[in-house]
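J.: with the input below, show me the fold.
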Amino acid sequence: MGTIYVARSKGLQSWGADVGLGKNLYAIGYVEDGTPEDTLAAGLAGEKDWVLVKAQAAGDTDEAALLERLGRKEKLVDPAYYPRIRGARGLVKVDPVKVENSMRIRKALETGQEPKEIKVKPADIAQYLINNALG
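T.: Predicted coordinates:
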């Protein structure tokens, strides 16, 4: 049984803002053995400052299937296009408006009322990505 995780890196987010990708870049991955921290400590996309945002048990699946499902809803960054992140799979450009709309709909269905102001946090983005990858 594996674990799906979402992480973020301040260095990668500032680089993404500089090259036009935006600052909402997250990494999503799957580890079958070990912990996500071990994978992130090895460095991804040339960055060593990765912070684990959320991890969750994912059952029997593989990373390719998770990324394919997530790619239907969100824009995956092509690692072949940017020399700095060459070979880094699982980088996602997230639109916070989509996350907010998803949260609004979920809360409206749960409570039956329109939710008041919603502020999207990194943990909310991580849960949104995990739900769409497992979905």
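J.: hey, let's count contacts and neighbours off CA atoms from now on
T.: Fine.
J.: okay, buried residues for whichever helix in the chain runs longest please.
T.: If you go by DSSP state H, the chain has its longest helix at helix 96-111. Buried residues in helix 96-111, counted by 16 or more other Cα atoms under 10 Å: 96, 99-100, 103-104.
J.: save the residues you listed as a markdown table, and put in distance to L70 too.
T.: Below are the buried residues of helix 96-111 laid out as a markdown table (distance: Cα to Cα, whole Å):
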| residue | distance to L70 |
| --- | --- |
| P96 | 15 |
| V99 | 13 |
| E100 | 17 |
| M103 | 17 |
| R104 | 20 |
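J.: run this one through as well so I can compare:
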Amino acid sequence: MTDMLYVARSRSLQDWGGEVGLTKHLYKVGLGVGTAKDIEQSLSAAQCAGRGDWSVIKCVEAEGLDEADALTRLAAKEALIDPRYYPQIKGERGIVKVKPANVENHFLVQNALAGEHQKAVRVIPLTIAAYLLRAAAG
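T.: Predicted coordinates:
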């Protein structure tokens, strides 16, 4: 089985983030083994961040990528949640606080550099996942 770099979300974690004033745009980025379904099951079974409702949005093969390196690259673009400040997430690393404006700007610049027509970017979970994977993979 190959290692996969994934972006997952938990609706209950996002609801909690919105309630406490953190943000509702919380995602988990990490390395897992197997298919997206396998990763979902392992995150939910392990009660990752104290949640059991994980769903993998998108995953790609991690060609020689280390999880610590991926999170370091990602931290340069978006804020990683420090698990020491939020006991609710049970010490889980790799929880990212995403600013939708950063996602939109990333894709607008990418389209402009490619010479494509400027069009509005819909910031949906799949778009956010693509942005996070690109940032983490370098």
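J.: could I get the TM-score for this pair?
T.: Remark: TM-score between the superposed chains equals 0.92 [TM-score structural alignment, normalised by the length of structure 1]; 133 aligned residues with a Cα RMSD of 1.3 Å.
J.: now the angle between helix 96-111 and the helix or strand just after the longest helix of structure 1, please.
T.: Downstream of helix 96-111 of structure 1, the first helix or strand assigned by DSSP states H and E is helix 122-134. With axes from the mean of the first three to the mean of the last three Cα atoms, to 10 degrees applied, the angle from helix 122-134 of structure 1 to helix 96-111 works out at 80 degrees.
J.: SS state for E37 of structure 1?
T.: The local conformation at E37 of structure 1, judged by DSSP: H, G, I helix; E, B strand; the rest coil, is helix.
J.: is it true that it touches L52?
T.: Yes - taking Cα atoms under 8 Å as the definition, E37 of structure 1 is a contact partner of L52 at 7.1 Å.
J.: the two: who's more crowded?
T.: The neighbour count for E37 of structure 1 versus L52, taken as other Cα atoms under 10 Å, is higher for L52 (18 against 14).
J.: any idea what the more buried one aligns with in structure 2?
T.: Using TM-score structural alignment, the partner of L52 of structure 1 in structure 2 is V56.
J.: name the element that match belongs to?
T.: Assigned by DSSP H and E, V56 of structure 2 falls in strand 54-61.
J.: try Y27 of structure 2
T.: strand 26-33.
J.: between that strand and helix 125-137, how big is the angle?
T.: With the same axes, to 10 degrees applied, the angle from strand 26-33 of structure 2 to helix 125-137 works out at 60 degrees.
J.: can you give me the angle strand 26-33 of structure 2 makes with strand 54-61?
T.: Put simply, strand 26-33 of structure 2 runs at 50 degrees to strand 54-61, going by the same axes, to 10 degrees.
J.: sorry, back to before: list the residues that contact the match of L52 of structure 1.
T.: 6-9, 36-37, 39-40 (Cα atoms under 8 Å, 6 or more residues apart in numbering).
J.: show me which of the residues you listed are buried.
T.: Among those, the ones that count as buried by 16+ other Cα under 10 Å are 6-9, 36, 39-40.
J.: so how many other residues sit close to G112 of structure 1?
T.: G112 of structure 1: 10 neighbours (other Cα under 10 Å).
J.: should've said G34 of structure 1
T.: Neighbour tally, G34 of structure 1, other Cα under 10 Å: 10.
J.: what do you get for G138 of structure 2?
T.: Neighbour count for G138 of structure 2, taken as other Cα under 10 Å: 12.
J.: just to revisit the earlier point, run the chain-centre distance for the strand holding Y27 of structure 2.
T.: 6 Å (Cα atoms, centre = their mean, to the nearest Å).
J.: what's next to that strand, contact-wise?
T.: For strand 26-33 of structure 2, the surrounding residues in contact (Cα under 8 Å, 6+ apart) are 1-10, 13-14, 17, 39, 62, 66-67, 70-71, 94-98, 132.
J.: mark which of the residues you listed are buried, thanks.
T.: 3-10, 13-14, 17, 39, 62, 67, 70-71, 94-98, 132.
J.: from those, which land in strands?
T.: 3-10, 95-97 (DSSP state E).
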